[in-house]
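Visitor: here is a sequence with its predicted model. Questions after.
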Amino acid sequence: MAGWSGLKKFAHACRYVFSDAPAGLLSLSASQVVVPAHGSGTVTVTADLDRTSDKHSYSGRIAAAAAGSVLARTVVGVSTEDQPHHLVVNAKDRDGAPMYGWVNLLREGDPAGFYYSLIMGAGSIDVLLPEGTYSVWMWGEVRGTHGPSSLGMALLNAPEVTVEDDTVVNLDAATASEVKAVTPQETADAEVRVDYYRSLGDTSSVEDSLTLGTEYDSVWTQPTKKVRKGHLSVATRWRKQQPFLSVTSGKQSYDDLWIQPGAGLLPEGREDLNAVFAGAGNTADYAGLNVKGKIAVVRYGDTDDQVPAAVAAGAKLLLIVNDEYGRLRDAIRRTPLTVASLTRDEGEELISRLGKGPVRLHVESNPATEYLYDLVRRWDGAIPGNLTYQPKQRDLARVDVDFRDDPADEVDEYRFDISPYTNTKMGYTILSRAGRNRTDWVTADGVKWMSEANIARKTLQYAGERSYKAGSTTYEQWFGPIQRPRITNAIALPTRTGDNLQVQAPGWGDSGADHAGLAAYGQLEQSMALYQGDALVTQTDGPAIGVDLSPGRLPYRLVTTTERDASLYPYSTHTQTAWRFTSATAGSDTPAPLPLVQLDYTVNTDLTGRASRSAALTLTPSHLPTGPASTTIRSAGLDVSYDDGVTWSKEHPKQTADGWEIKLHAPSRAQYVTLRAQAQDKQGNSVEQTIVRAFGLK
């Protein structure tokens, strides 16, 4: 009801203003009311809930006016939402103190990808929620594994919470276990990521991922019971690599070192060095100290002063002790000096020892990464108490990686794992410090991977999706010849939807099998043309084409041509690839893959891209993952030219388990090898590819 009072007798006109309300939802008992002086008048508001549906709310106001002026307003609301209840989430860290972090809530029945995210500022949060079943999870900082000043990241969760009344959820990191991977060889974490996936009901689902910052030394989570509703999955992804720097003193290992960005690396090898404490690390602190060829230990300060001071004093290694929680990562100006940080607890312990007498430290440096581990461990349905992943070498796949770039290049690369729930690449490229060769050990059997490698302003290469078998060995090469157009599922695969055709054919795939090159060094040009029979349908500049085709099943020929300035890069100066295939009208909701045969080449070249004059060359044709089986390819051929395609030698390749193989017979004066390759499947789909100056000759 609404009432008004006044000093004079007025006739008030009453009306309600309601935004987006269904007609007839609210009604007033009278449109006018007379209010005597010093009296009151009453109008009753009635809501007809049959006029609205469940799970809606409306708000508005009732206005009373006299003589054209509004004299009173009353706010009203109607809701058919569920009765809200308080959900209180309390969180404690590993030491029982209130925990800060991010609290997330997923409700059964909500749309996919939708969830609530809240900041918990003082160990507790109270929210009003409609009734339902929720999944609650939280990310927050806890004590790490390297002393009271170290930091870890905890994933705390209550995967199934029923809210029918006011409800309290207690999350206690004291019950959490460390999630860790133990490798057969000594490693340090280069990247750690945790994925939390939860589904509830038919629609609500979310995958929430957190990549640990460098300040964190560990990750923790609580064990859970098996969920009764939906699906729960927690996965951890590690890139663990050979440590760049190891420092030990007897049984004491300073294993939480962090090389500072911009710092140099010690030459490969092992040696024992004396450590010297240089206080705040400024120039004045080195007065009277002999640190030449030794390890300078300082407390964290202004590195713009500390690094030059250590260089001037002749230090061989600078160790900076952090004065805050967690690891220290402070980008410094580029310097050849090796600069690494120690966490506060480990560093202060070392400073204490130095105050009592000389300390000699054993230092091991590995500036070029010889091995690493790309690992994924997933727990489905429930989170167990033991969260240690300790694979043997035989449980993993071995990948022998060969980088054919200029040693002066900076290579960014990564092996991305593919989420089984969102089918997306997870992770980001990081700077590689490998030399020519590196051995990678990879989680096998069930994990899908997709690799990427690039050199700034030179080349960008994407490998297609693949998985590995435990105990297998695979060879993967980057950046070498033979560069040519190559399509992979690392980009959009060629399809026909209805009568619309879409193709992307990157022109610069490198020496690795199943690599698509989106960029390459030098002045580049690429064009594409599509023919139906002999009639040109369309042509474009660039690596992509899109066009509407005539209805029905018809034969087509797709041609892409690339050109490159030979003065900037000597190989693959001209290529032409022609795919012949048949395509029919596809469903409007189900794109049909195009059966485009792809070609890979294997030849042993040196870092300058040159091969032996009698080298073996293998041609491996294949179909794209969504196309026909590669076993349907029935024939392949190779022609070779040693004069840029003026004359040709028809080869007779021998079919092997790896493809079709020939042996070169290069004349003594030949400098380059030009190739013309063909392959065809049982359905008549074929490819012919010509590569001028595919590689050089020694």
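Guide: Received, thanks.
Visitor: can we go C-alpha only for contacts and neighbour counts from here?
Guide: Fine.
Visitor: from the chain's centroid, how far away is stretch 57-64?
Guide: 49 Å (CA atoms, centre = their mean, to the nearest Å).
Visitor: could you pull out the buried residues of that stretch?
Guide: By 16 or more other CA atoms under 10 Å, the buried positions in stretch 57-64 come out as 58, 60, 62-64.
Visitor: one more: stretch 686-698?
Guide: Residues 686-697 are the ones in stretch 686-698 that count as buried (16+ other CA under 10 Å).
Visitor: list the contacts of residue 402.
Guide: Contact analysis of residue 402 by CA atoms under 8 Å, 6 or more residues apart in numbering lists 436-438, 475-478.
Visitor: if we can go back for a sec, out of the buried residues of stretch 686-698, which one sits closest to residue 575?
Guide: residue 691 (4.5 Å; CA to CA).
Visitor: surely the closest one meets residue 574?
Guide: Yes - counting by CA atoms under 8 Å, residue 691 touches residue 574, with 6.1 Å between them.
Visitor: another structure for you, compare them:
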Amino acid sequence: MKISGSHTVRAVDAGGGTAADFAELDVRGKAAVVGLAAGVTPDEALANATKAGAGYVIAYRKTPGYWIASVKSATIPLMIATGEDGARLAGLLGTGRTVKLKLDGTPVSPYVYNVMFPQTGAVSKNQTYPLDSSTTVRQTVRYHGNRAGRIAKDTVYRYRPWQSADIETTNEVRLGTVRTEYYNVSADTRIWHAVHPDWQANRPQWNSVRTFAEAGKLPAEDWLRQVVRPATSAQYGLSARTGDQLTSGAGRTSDVSLTVRNQEGSVTSGVLKAWVSYDDGSSWKEVKVKHGKAEIRHPKKAECVSLRVLASDAAGNRIDQTVLRAYGLK
């Protein structure tokens, strides 16, 4: 749960966050300040505060420094403070004075920085990196979803010249979001962007590996847009789009993956059939579907491919979807 907008709230000392600490304590709509007692987890303190009607929780450990904590779920905002800041706030509350906090939050950021600052040779003494129009590449990105509020998994991989693998950097992105994304200019760093429609999905949508050698503005980009248009990866030859024409470099043989989903996620289809047309849907030829892939062998003179897919499940749900001029052939 994230803070949205600006709020001024009263802080209340909630002790160690136990159920006994919240008994008879008026925290309704207020910020409960919790110095976690021994054996009390953030989940327990949050549950106790929520049950007592608190609007916010600020938790800290009674030891110096930062610490990292997570909870399984939250219906009110939980903030983590350092031991020093928590002790300072508890000290103010201990004086008996009314303490009010101004809390500001942006639940969905209108921008994100995907930056990495590589250095060659010795580590520079100056670790200040300016981010402005001369050092970044800017792009408007739209994340589409079939249902409002769904959370996707946004993944960025970064490769230096000697790297063939990278540990992913993954963040949540709310589908329906339009935001500005920035990359820093680095002529020898490769960037690969992939988006999973949810946290359970194993197969993402991805773009080609890119390198940003010059600052500037990139064309707008759409992710998970329905109907998801056909695409190919760099491994099989990139697709090329000019206006509303998509040309595939996959050659005369194509294996098209077909994934059936409903509002809740992937489903097992009882029937999955596919047809192909080379005359804009005037005539159709059924193609073999095996293990979720349509095996298509294009005739030599074919220039443009239209696709039709029919799927149904055991509950009687059914979809018959046609994409005319799905992609062209070289």
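Guide: Noted; the coordinates are in hand. Keep in mind it's a predicted model, so treat the numbers as computed, not measured.
Visitor: residue 567 of structure 1 should be in a strand, yeah?
Guide: No - going by DSSP: H, G, I helix; E, B strand; the rest coil, the assignment for residue 567 of structure 1 is coil, not a strand.
Visitor: and it, how many neighbours?
Guide: By the measure other CA atoms under 10 Å, the count of residues near residue 567 of structure 1 is 10.
Visitor: count the residues that sit near whatever residue of structure 1 lines up with residue 16 of structure 2.
Guide: Alignment note (TM-score structural alignment): residue 16 of structure 2 maps to residue 280 of structure 1. Counted with other CA under 10 Å, residues neighbouring residue 280 of structure 1 total 19.
Visitor: which strand or helix spans residue 280 of structure 1?
Guide: Assigned by DSSP states H and E, residue 280 of structure 1 belongs to neither a helix nor a strand.
Visitor: list the contacts of it.
Guide: Residue 280 of structure 1 sits in contact with 298-301, 306, where contact means CA under 8 Å, 6+ apart.
Visitor: check which residues of the longest helix anywhere in structure 1 are buried.
Guide: When structure 1 is parsed with DSSP state H, its longest helix is helix 344-356. The neighbour-count check on helix 344-356 of structure 1 (16+ other CA under 10 Å) flags 344-348, 350-351, 354 as buried.
Visitor: closest to residue 537 of structure 1 among those residues?
Guide: Nearest member of those to residue 537 of structure 1, counting by CA to CA, is residue 344, at 68.4 Å.
Visitor: map that closest one across to structure 2 for me.
Guide: Aligned partner of residue 344 of structure 1 by TM-score structural alignment: residue 83.
Visitor: tell me which helix or strand the nearest residue to its match once chain neighbours are set aside sits in.
Guide: In space, and not counting its chain neighbours, residue 83 of structure 2 is closest to residue 64: 4.6 Å by CA to CA, 6 or more residues apart in numbering. Using DSSP H and E, residue 64 of structure 2 sits in no helix or strand.
Visitor: burial measure for residue 64 of structure 2, as a count.
Guide: 13.
Visitor: next one: residue 12 of structure 1
Guide: 23.
Visitor: wait, it sits on residue 64?
Guide: Yes - the pair residue 12 of structure 1 and residue 64 passes the contact test of CA under 8 Å, sitting 5.8 Å apart.
Visitor: what about stretch 9-17 of structure 2, how long is it end to end?
Guide: In terms of CA to CA, to the nearest Å, the two terminal residues of stretch 9-17 of structure 2 are separated by 19 Å.
Visitor: same deal with stretch 429-447 of structure 1?
Guide: One end of stretch 429-447 of structure 1 sits 19 Å from the other (CA to CA).
Visitor: now swap in stretch 429-436 of structure 1 and tell me
Guide: OK, stretch 429-436 of structure 1 end separation, CA to CA: 18 Å.
Visitor: ok, now stretch 311-320 of structure 2?
Guide: 7 Å.
Visitor: likewise stretch 199-209 of structure 1?
Guide: 15 Å.
Visitor: so where is it in structure 2?
Guide: So stretch 199-209 of structure 1 is aligned with nothing, judged by TM-score structural alignment.
Visitor: going by neighbour count, list what's buried in that stretch.
Guide: Under the neighbour-count criterion of 16+ other CA under 10 Å, stretch 199-209 of structure 1 has 199-200, 204-207, 209 buried.
Visitor: quick one: it to chain centroid distance?
Guide: Between the centre of stretch 199-209 of structure 1 and the centre of its host chain there is 20 Å, according to CA atoms, centre = their mean.
Visitor: again, but for stretch 154-163 of structure 1
Guide: 26 Å.
Visitor: in structure 2, what residues pair with that stretch?
Guide: Using TM-score structural alignment, none of the residues of structure 2 align to stretch 154-163 of structure 1.
Visitor: cool, and stretch 599-617 of structure 1?
Guide: Going by TM-score structural alignment: stretch 599-617 of structure 1 matches no residues.
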